[in-house]
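Engineer: need a 3D model of the sequence below.
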Amino acid sequence: LCSLLLPSVLSTASFASTSAVITSQDVMDGLTESVLTPGQKYRMFGVYASSAQNDVYAKNLVIKGADNTQFTVASLATPKLNTGYVLDETKILTAPITISDTSPTPTTGFAARIPFTIYIVTTDKTVSPVISAQLIEGPVHSKAANLNAPSCMVLSAEMDFQLSSVDTGSLDKIDVSIAGFDSVAAEYNVLTVT
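Structural biologist: Sure, this is the predicted structure:
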């Protein structure tokens, strides 16, 4: 089983306070604080679009927890060692969680912005590996990425993500969702591919 989060249809959401997905559009619209359970610890995952020339903008997107621990989208988008594209699950913040864009205001023209997606999930849940669609340079290989789990999630920030970008030949089923695999109901699935 593999879940795919589509950023073009995602919006800030909370599902029984176990997870949330925040996109670049949410931050541009002024959303700065999540609606998660205060005091609860959450794992943080992030990706930004491959259209970015570099990670300068992603380093200006700051996600901060109640204890002032903070990460940037660039740091959340870094894979675990020796996996290539599996995101690190050890980045944890305590709610309330705030997100801010610290990019300097340009003196002329428009500020450079790129699509990004932040996935937040409670530490009370067992996390299946979260794979960055931006870091995949070919098929997803379970052994090469050290995936020892019955499922995974592919997180994308691309405005146009093709499922054909991921080799699905060895998978029994793929759920395409507007929420994470941990959501309390299957009602968020928009498509199942078998």
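Engineer: every contact and neighbour count from this point should use C-alpha atoms.
Structural biologist: Will do.
Engineer: let me know whether residue 70 touches residue 63 as I believe.
Structural biologist: Yes - with contacts counted by CA atoms under 8 Å, residue 70 reaches residue 63, the gap being 5.5 Å.
Engineer: who has more neighbours, those two?
Structural biologist: The neighbour comparison of residue 70 against residue 63 (other CA atoms under 10 Å) goes to residue 63, with 22 against 18.
Engineer: residue 46 sits in which helix or strand?
Structural biologist: If you go by DSSP states H and E, residue 46 is part of strand 41-48.
Engineer: against which helices or strands is that strand packed?
Structural biologist: helix 73-76, strand 92-94, strand 116-122 (3 or more CA pairs under 8 Å, 6 or more residues apart in numbering; DSSP states H and E).
Engineer: next, the buried residues of the following helix or strand past it.
Structural biologist: Per DSSP H and E, strand 41-48 leads on to helix 56-59 as the next helix or strand towards the C-terminus. Buried residues in helix 56-59, counted by 16 or more other CA atoms under 10 Å: 57, 58, 59.
Engineer: nearest to residue 191 among those residues?
Structural biologist: Lowest distance from residue 191 to the buried residues of helix 56-59 (CA to CA) belongs to residue 58, with 30.2 Å.
Engineer: another sequence for comparison is provided below:
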Amino acid sequence: MTKIVDHDQRRLIIAEAALRVIRQVGMKGATVRNIARESGLSLGALRHYFSTQDELLDFSMRLVKERATARINDLVSLDMPLVQKVLWILLELLPTDDDKLAEMEVWFAFTAHYRNSGTAFDVQHDGILDLVGRLLRSLKESGVLRPELDCAMETERLYAFIDGIALHAFLDTKRVDYERIVDLVTYHMKSICIEESFLF
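Structural biologist: Here you go, the predicted model:
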């Protein structure tokens, strides 16, 4: 009987193996041979799905981004007060659990690799700046953002704030743990939103 192979599932398994290898040994160790070994496939089988290492790494990077985007979209669809929703979405961008910390570790490795490799993938356009801008415009349009604030400046400030917290949480997980992350993001939100908006 012929074995039916789900090619999309196989590509996903290979990409997840690549992410594990990157976490274990870094980008330099993310060779096709090491990833094939981690995924339990032969080199030939792996090359059937990804003809080059860059193609595999690009797919893996997009997988990390797609998973984060899906989690954010799930939050967007929830029925809750706007400030609470924005707070939860911002927390989704940060390493508040082991899975997100692992994703962040891989994302930082990808960013460093692609920045120096000269490939076409633009890691600076991770979508976070655009998302932060949309969240702040939504707060402004709903009358929740403090009226004296400049939305464009607050977008840049919040974008830098999120990146900074992410980096510190990645580098010092004991000091910048889940509770600290929640406290910091909540404190920032309270500084830019009208007081009544936090009655949830």
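Engineer: tm score of chain vs chain?
Structural biologist: A TM-score of 0.23 describes the superposed chains when it is computed by TM-score structural alignment, normalised by the length of the first structure; 75 aligned residues with a CA RMSD of 5.3 Å.
Engineer: circling back: angle of the strand holding residue 46 of the first structure against strand 116-122?
Structural biologist: Angle of strand 41-48 of the first structure versus strand 116-122, following axes from the mean of the first three to the mean of the last three CA atoms, to 10 degrees, is 160 degrees.
Engineer: what packs against the helix or strand encompassing residue 99 of the first structure?
Structural biologist: Assessed by DSSP H and E, residue 99 of the first structure sits inside strand 98-101. Contact here means 3+ CA pairs under 8 Å, 6+ apart; on that basis strand 98-101 of the first structure packs against helix 24-28, strand 61-64.
Engineer: what do you get if the cut-off is 6 Å, keeping everything else the same?
Structural biologist: Where contact means 3 or more CA pairs under 6 Å, 6 or more residues apart in numbering; DSSP states H and E, strand 98-101 of the first structure is packed against strand 61-64.
Engineer: tell me what the strand it packs on is packed against?
Structural biologist: If you count contacts as 3+ CA pairs under 6 Å, 6+ apart, strand 61-64 of the first structure packs onto strand 70-72, strand 98-101.
Engineer: which residues touch it?
Structural biologist: The contact list for strand 61-64 of the first structure (CA atoms under 6 Å, 6 or more residues apart in numbering) reads 70, 71, 72, 73, 97, 98, 99, 100, 101.
Engineer: tell me where the longest helix sits in the second structure.
Structural biologist: helix 53-76 (DSSP state H).
Engineer: what's the next secondary structure element after it?
Structural biologist: Where DSSP H and E defines the elements, the next helix or strand beyond helix 53-76 of the second structure is helix 82-92.
Engineer: now do that next one against helix 53-76, angle only.
Structural biologist: Orientation check (the same axes, to 10 degrees): helix 82-92 of the second structure against helix 53-76 gives 160 degrees.
Engineer: count the residues that sit near the closest residue to residue 72 of the first structure other than its chain neighbours.
Structural biologist: Excluding the flanking residues, the one nearest residue 72 of the first structure by CA to CA, 6 or more residues apart in numbering is residue 62, at 4.5 Å. By other CA under 10 Å, the residues close to residue 62 of the first structure number 18.
Engineer: could you do residue 191 of the first structure as well?
Structural biologist: Using other CA under 10 Å, residue 191 of the first structure has 12 neighbouring residues.
Engineer: list the contacts for it?
Structural biologist: Contact partners of residue 191 of the first structure, counting by CA under 6 Å, 6+ apart, are 175, 176.
Engineer: list the buried ones in the helix or strand hosting it?
Structural biologist: In the assignment (DSSP H and E), residue 191 of the first structure maps to strand 189-193. Neighbour-count burial for strand 189-193 of the first structure, with 16+ other CA under 10 Å as criterion, is recorded at residue 189.
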